[in-house]
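1. Here is my input, please return the structure:
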Amino acid sequence: MLTILDRYILKRYLVTFLGMLLLFIPIGIMANLAEKVGKIIDNEAPLGEVIVFYGNFTLVIGNLLLPIFLFLSIIFFTSKLASNTEIVAILSSGVSYWRFLRPYFIGATMVAILIFLMGMFIVPHASIGYNEFEYKYFKRGRKVQETSNIFNQLNDTDYIYVSRFEPSRKVGYNFTFEHFDSIKQLDYKISASNIRWVEKDSLYRMTNYVKRKLRDGVEIMETKRRLDTLFSFKIEDLTPVSYVAETKNLFELNSFIEDQKSKGASNINTYVLVKYKRWALPITAFILTIIAVAVSSVKRRGGMGLNLAFGIGVAFIYIFFDKVFGTLAEQSGFSPILAVTIPNVIFGVFAVYMLMKAKR
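-> Predicted coordinates for the structure are as follows:
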């Protein structure tokens, strides 16, 4: 049951957190709009789509920064409590430091649940519109992604390979399709210098098409300069666009990752990293809460300004670690779970150290 102390701190906790969101999110929208307004006008983006985009922008960016906003809001209102000598009065009344922390952990739990629900179910849907608008109006004409040496197993009998794939043009180079029979012997093999998805006709167009098959020990070869045909796979099976994992909810993402693993996708770490980051964000909320309370619950000569400066510095260092290890996981084969765990372990140890120091 919540006491008067719990309700008092929890109210300040949540009101300050909400105020931080209402303050910084509009600033983020205006900063992004100021940067992108030229492209919006040049590409004649409809007003309705722009409004929907910034609604999605609020959810996507806001969810990523929720732990940081939480961190700064705790430093802000706890510093005020310390400067008004309220914390000294609370502890002098016989309340232990661990008891004093209880409403902070209750608040962190509420925010962590919000982050979990948003990250797993709400933000993925918003990411679809957000990324589609980005690539339609802000990255038009830009090579969105190019991946090489892609090998996918479509099912038990069919395999595809391309040496290079450009999702923006939907073109794969040095394409190979291999079909095996029930006893795992090669039945036929199709190759082409490139394969392109022709959207208006809903078919594939291959250049320098060659089909080889073995019949009674004799190789039969069929060649064509150009061939339009159908395949059972989708062009996205060659390699999904980089943001595809961000658009899937918890259950869809798990299924998608298993599917990509079975196909031998070359960029599987990118998708696994997205999954682990979603699970790590709620934990981050608790770690940053502990650091924020430990830093700001002690009355300092520099006051709130010094605490906020320290908090902003810690936030930037955390983002730096997160980006560095995330890039390692995506580009160098570094374990995604380690890339997510290491920053949290480092800051978790730092949080415990700061908490014990503040308690003393």
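2. from here on, contacts and neighbour counts on C-alpha atoms
-> Noted.
3. Please, where are all the helices along this structure?
-> In the chain, helices defined by DSSP state H lie at 4-42, 47-83, 86-92, 97-117, 123-133, 250-262, 268-296, 303-331, 336-359, listed in chain order.
4. Select, out of these, the one closest to Gly141.
-> Closest approach to Gly141 among these is made by helix 4-42 (12.2 Å; CA to CA).
5. re earlier: could you identify which of the helices of the chain is most buried?
-> helix 268-296 (a mean of 22; mean count of other CA atoms under 10 Å).
6. any idea how far that one is from the chain center?
-> Here helix 268-296 is found 12 Å from its chain centre; the criterion is CA atoms, centre = their mean, to the nearest Å.
7. same for it, what does it pack against?
-> Using 3 or more CA pairs under 8 Å, 6 or more residues apart in numbering; DSSP states H and E as the contact criterion, the elements in contact with helix 268-296 are helix 47-83, helix 97-117, helix 250-262, helix 303-331, helix 336-359.
8. got those as CSV, with distance to Arg225 columns?
-> Putting those into CSV (distance: least, CA to CA, whole Å) gives the following:
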stretch, distance to Arg225
helix 47-83, 43
helix 97-117, 53
helix 250-262, 32
helix 303-331, 37
helix 336-359, 44
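9. And this one, please, so the two structures can be compared:
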Amino acid sequence: MLSILDKYILKRYLGTFLLLLLLFIPIGITVNLAEKIDKILENEVPFIEVAKYYLDFTIYFANLLFPLFLFLSVIWFTSKLANNTEVIAFLSSGVSYYRFLRPYMIGATIVCVGALILGMYLAPMASKGFNEFKYKYLKKGKQDRAQSNMYRQINDNDYIYVSYFNVKEKTGNNFTLEHFEGNEMKYKLSASRIRYNEKDSSYTLYNYKKRIVGENDDRLLKETKLDTVFPFEMEDLTPVEYIAETLNFTELNDFIQREKAKGSSYINRYEVVRYKRWSLPVSAYILTVIAVAVSSVKRRGGMGVNLAIGIAIGMVFIFFDKIFGTMAEQSTFSPFIATWFPNIVFGILAIYLLKNAKR
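-> Got it, this is the predicted structure:
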């Protein structure tokens, strides 16, 4: 059963966190809208599409930045408790520091479970809508680097290339497939345009050519239009970073297994996305302990000093998360270590600060 103390702190914990989210979300939307409004008006984007985009934008960035919001909210209301000498009153009544932490840990558990659901299922759907809107309207007429010049090995013998792939329309330009046996090319398919047919998982090729390599001469087959199937999924033609973000937990695990079987060189990028969906929710516990340890002491400078310390620690945490994630994506550095390293470092810091705060 929760005591009056537990209910009081838990209410403040969750209430301040939600309030901070509600305060920052409109600011984020306003800043983003001010930056994108010219292209939205230029492309005459329907209002309903803009509304859906900013709903996806809200979910996408709430999932990305929730550790910082949580950290600041805990520092904010715990500093107010300390300044009002409520923390001293709690501890003077015989409540141990660890008992004082219990409602914070209950709150962190609620936030962690919510963040897991958000990161595993809701954020991928929001990411898909967010990116599709961006590619359709905000980058209209441009070839985004992530969608251009996609060259992939899909199995031991086949390689595919597409100069540009439109995710929304499921079409690509300048498609080729090269089939090798050993070091020798046996045939090469090419088409000026390829379209994925979602209904039956087939592909339509336009201006199709197939060159069969012979010992003495080659054979060339041509078709204006050809419907066929290939031993690869549409995901093999989509942008590397884009596809990982849009898959839910089960889909991402299956996708990574298929990519490993194909010997993909982008496994680290996918692994970083997968491990972050676990590491970020767990950070709720670590950041909560640090925030309480930092802000439960009444300081001469008051709440401002605690907030300054909190913002500095939060920025360092985000910096570590970004820098090690990028390192793993672009090198052979372990994605598991890269994504969990900030939690390990700040976990050690949390233990140290907790021991000092308890004294």
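10. Next, the TM-score between them, please.
-> Put the two chains on top of each other and the TM-score (TM-score structural alignment, normalised by the length of the second structure) is 0.88; 347 aligned residues with a CA RMSD of 2.7 Å.
11. export the helices of the first structure to TSV and tack on distance to Tyr204 of the first structure?
-> Output for these, formatted as TSV (distance: least, CA to CA, whole Å):
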stretch	distance to Tyr204 of the first structure
helix 4-42	33
helix 47-83	31
helix 86-92	69
helix 97-117	40
helix 123-133	23
helix 250-262	22
helix 268-296	25
helix 303-331	30
helix 336-359	35
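12. Please name whichever of the ones you listed is nearest to Thr176 of the first structure.
-> helix 250-262 (18.2 Å).
13. against the second structure, where does the closest one fall?
-> Mapped onto the second structure using TM-score structural alignment, helix 250-262 of the first structure spans residues 249-261.
14. one step back: among the helices and strands packed on helix 268-296 of the first structure, which is nearest Pro240 of the first structure?
-> Taking CA to CA, helix 250-262 is the member of these nearest to Pro240 of the first structure, at 9.6 Å.
15. ok, and what's touching the closest one?
-> By CA atoms under 8 Å, 6 or more residues apart in numbering, the surrounding residues in contact with helix 250-262 of the first structure are 120-121, 153, 245, 268, 271-272, 275.
16. ok, of the residues you listed, which one's closest to Asn194 of the first structure?
-> Nearest to Asn194 of the first structure out of the contacts of helix 250-262 of the first structure is Gln153 (CA to CA; 18.9 Å).
17. can you count the residues close to the closest one?
-> Gln153 of the first structure has 19 neighbours, counted by other CA atoms under 10 Å.
18. Hmm, it is touching Tyr159, no?
-> Yes - if you go by CA atoms under 8 Å, Gln153 of the first structure and Tyr159 touch, sitting 4.6 Å apart.
19. Which one of the helices and strands packed on helix 268-296 of the first structure lies nearest to Leu14 of the first structure?
-> Smallest distance to Leu14 of the first structure across those (CA to CA): 7.0 Å, for helix 97-117.
20. counting contacts, what elements does that closest one pack onto?
-> Using 3+ CA pairs under 8 Å, 6+ apart: helix 97-117 of the first structure touches helix 4-42, helix 86-92, helix 268-296.
21. That one against the second structure, how far on average?
-> Mean deviation of helix 97-117 of the first structure relative to the second structure after superposition (mean CA distance after the TM-score superposition for the first structure): 0.4 Å.
22. so that helix aligns onto which residues of the second structure?
-> Going by TM-score structural alignment, helix 97-117 of the first structure sits over residues 97-117 in the second structure.
23. Let me see the ranges of the strands in the stretch 101-250 of the first structure.
-> Per DSSP state E, counting those that start in this stretch, the stretch 101-250 of the first structure carries strands over the ranges 147-153, 158-166, 171-180, 186-198, 203-215, 218-229.
24. Buried residues, the shortest one. List them.
-> Within strand 147-153 of the first structure, the residues that count as buried by 16 or more other CA atoms under 10 Å are 147-148, 150-153.
25. Next, report how far stretch 28-48 of the second structure is displaced from the centre of its chain.
-> The chain centre lies 23 Å from the centre of stretch 28-48 of the second structure; the measure is CA atoms, centre = their mean.
26. meant to ask about stretch 117-129 of the second structure, not that
-> Put simply, stretch 117-129 of the second structure sits 8 Å off its chain's centre (CA atoms, centre = their mean).
27. Isn't Thr16 of the first structure up against Ser73?
-> Yes - applying CA under 8 Å, one finds Thr16 of the first structure in contact with Ser73, separated by 5.6 Å.
28. sorry, back to before: quick one: average offset of the match of helix 250-262 of the first structure versus the first structure, please.
-> Averaged out, stretch 249-261 of the second structure is 1.2 Å away (mean CA distance after the TM-score superposition for the first structure).
29. Same question for stretch 14-27 of the second structure.
-> Averaged out, stretch 14-27 of the second structure is 0.9 Å away (mean CA distance after the TM-score superposition for the first structure).
30. burial of Leu203 of the first structure, as a residue count?
-> As a burial measure, Leu203 of the first structure scores 15 neighbours (other CA under 10 Å).
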